[in-house]
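Asks: here is a sequence with its predicted model. Questions after.
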Amino acid sequence: MTGELVYLDSSAIVKLTVAEPESVALFAWLADHPGHVTSALARMEVRRALRRAGATAAALRRATSVLEAIAAVPVDRAVIEAAGELDPPELRSLDAIHLATALSVGADLAGIVTYDERLAAAAVRARLEVWAPGAEAG
């Protein structure tokens, strides 16, 4: 892909909301790569992850602010159909929706930021550029 937009999955967005080991590197990397998109799915998935982790009300408010600053691609029928056909078959459903959503951005997509190894492998298989700023291998 040769576009300008960077797709952020939920694992990346969580790092923008609460301090994790990769958060500082991710913030710095994103400052050099403006133009961020995600799936509308992330609005639910990020909040669920934070609540599971016992996030404070302040962290949940921060999540809302972060999510509102990222363009959200709707999860429509085309995305759902595409997600059902993605390889490998073992790719989890929500990850398949993220990948199908990223692919739906088309030529405008530069690549995907994810810290999820299974999603990263599937994205590479789909010929997407994958980044994980601050991760040992990223």
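Replies: Ah, there it is.
Asks: all contacts plus neighbour counts: C-alpha atoms, from now on.
Replies: OK.
Asks: which strand or helix spans residue 102?
Replies: Per DSSP states H and E, residue 102 falls inside helix 93-104.
Asks: in that helix, what's buried?
Replies: For helix 93-104, burial by neighbour count (16 or more other Cα atoms under 10 Å) applies to 95, 96, 97, 98, 99, 100, 101, 102, 103.
Asks: that helix - contacts with which helices or strands?
Replies: strand 36-39, helix 77-85, strand 109-113, helix 117-125 (3 or more Cα pairs under 8 Å, 6 or more residues apart in numbering; DSSP states H and E).
Asks: Serialize the ones you listed to JSON lines and add fields for mean neighbour count.
Replies: What follows is those, written out as JSON lines (neighbours: other Cα atoms under 10 Å):
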{"stretch": "strand 36-39", "mean neighbour count": "23"}
{"stretch": "helix 77-85", "mean neighbour count": "15"}
{"stretch": "strand 109-113", "mean neighbour count": "24"}
{"stretch": "helix 117-125", "mean neighbour count": "18"}
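Asks: the structure to be compared is supplied as follows:
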Amino acid sequence: MLGDPLYADTSALVKLIIDENESESLARYVSESDLQLTSSVIAEVELLRAVKRVERGRLDEAQQLLDEMILVPVSTDIKHRAVNIGPESLGSSDAIHLATAIEIQADLRGFVSYDNRLIDSARGAGIGATSLVG
């Protein structure tokens, strides 16, 4: 049985594949929780391109992570919400991530990102967002 969803944007997913400062604390949190990693389907492209750019040898690991996640399709409602959400300074992919999290907010157990602008926007939308650090 899958646990409740934990929304992770690509900045968080990268840390589960590429060793960065916060990687260990995030990996520990995810492995010790009963939460199901969840993201927008756009995370598949974002994560694979980021890993390909930085550490190509870990592409299979990135794909395995994605295969174990819930990837939410970009519906018409999500597209419309993303166009109008948050400050204009919020990038397009971040707006899609935020709109997706809002779409599934009723079931969401948390939102993890390492992008301060996205975290602030998520909090402004009533989503408990955080960055997990060592």
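Replies: Perfect, thanks for sending it. These numbers come from a predicted model, not from an experiment.
Asks: that older thread, and the helix holding residue 102 of the first structure against the second structure, how far off on average?
Replies: Compared with the second structure after the fit, helix 93-104 of the first structure shows a mean deviation of 0.4 Å (mean Cα distance after the TM-score superposition for the first structure).
Asks: which outside residues touch stretch 101-120 of the first structure?
Replies: By Cα atoms under 8 Å, 6 or more residues apart in numbering, the residues outside stretch 101-120 of the first structure that reach it are 1-12, 38-39, 73, 75, 79, 91, 95-96, 99, 123, 128-133, 135.
Asks: end-to-end on that stretch?
Replies: 14 Å (Cα to Cα, to the nearest Å).
Asks: how far out from the middle of the chain is the helix holding residue 102 of the first structure?
Replies: 9 Å (Cα atoms, centre = their mean, to the nearest Å).
Asks: try stretch 48-62 of the second structure
Replies: Using Cα atoms, centre = their mean, the offset of stretch 48-62 of the second structure from its chain centre is 17 Å.
Asks: name the nearest residue to residue 134 of the first structure, sequence neighbours excluded.
Replies: residue 22 (4.5 Å; Cα to Cα, 6 or more residues apart in numbering).
Asks: in this structure the one you found contacts residue 131, no?
Replies: No: counting by Cα atoms under 8 Å, residue 22 of the first structure stays clear of residue 131, with 11.9 Å between them.
Asks: make CSV from the buried residues of helix 93-104 of the first structure and add distance to residue 109 of the first structure to it.
Replies: Formatted as CSV, the buried residues of helix 93-104 of the first structure follow (distance: Cα to Cα, whole Å):
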residue, distance to residue 109 of the first structure
95, 17
96, 17
97, 16
98, 13
99, 12
100, 12
101, 11
102, 7
103, 8
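Asks: find the pair from those residues with maximum spatial separation.
Replies: 95 and 103 (12.3 Å; Cα to Cα).
Asks: so residue 11 of the second structure versus residue 19 of the second structure, what's the distance?
Replies: 12 Å.
Asks: how about residue 81 of the second structure?
Replies: The separation that residue 81 of the second structure has from residue 19 of the second structure, given Cα to Cα, amounts to 33 Å.
Asks: mind checking the SS state of residue 27 of the first structure?
Replies: Three-state assignment for residue 27 of the first structure (DSSP: H, G, I helix; E, B strand; the rest coil): helix.
Asks: what sits closest to it if chain neighbours are left out?
Replies: Nearest to residue 27 of the first structure is residue 16, by Cα to Cα, 6+ apart, at 7.1 Å.
Asks: shouldn't that neighbour be in contact with residue 22?
Replies: No: counting by Cα under 8 Å, residue 16 of the first structure stays clear of residue 22, with 9.3 Å between them.
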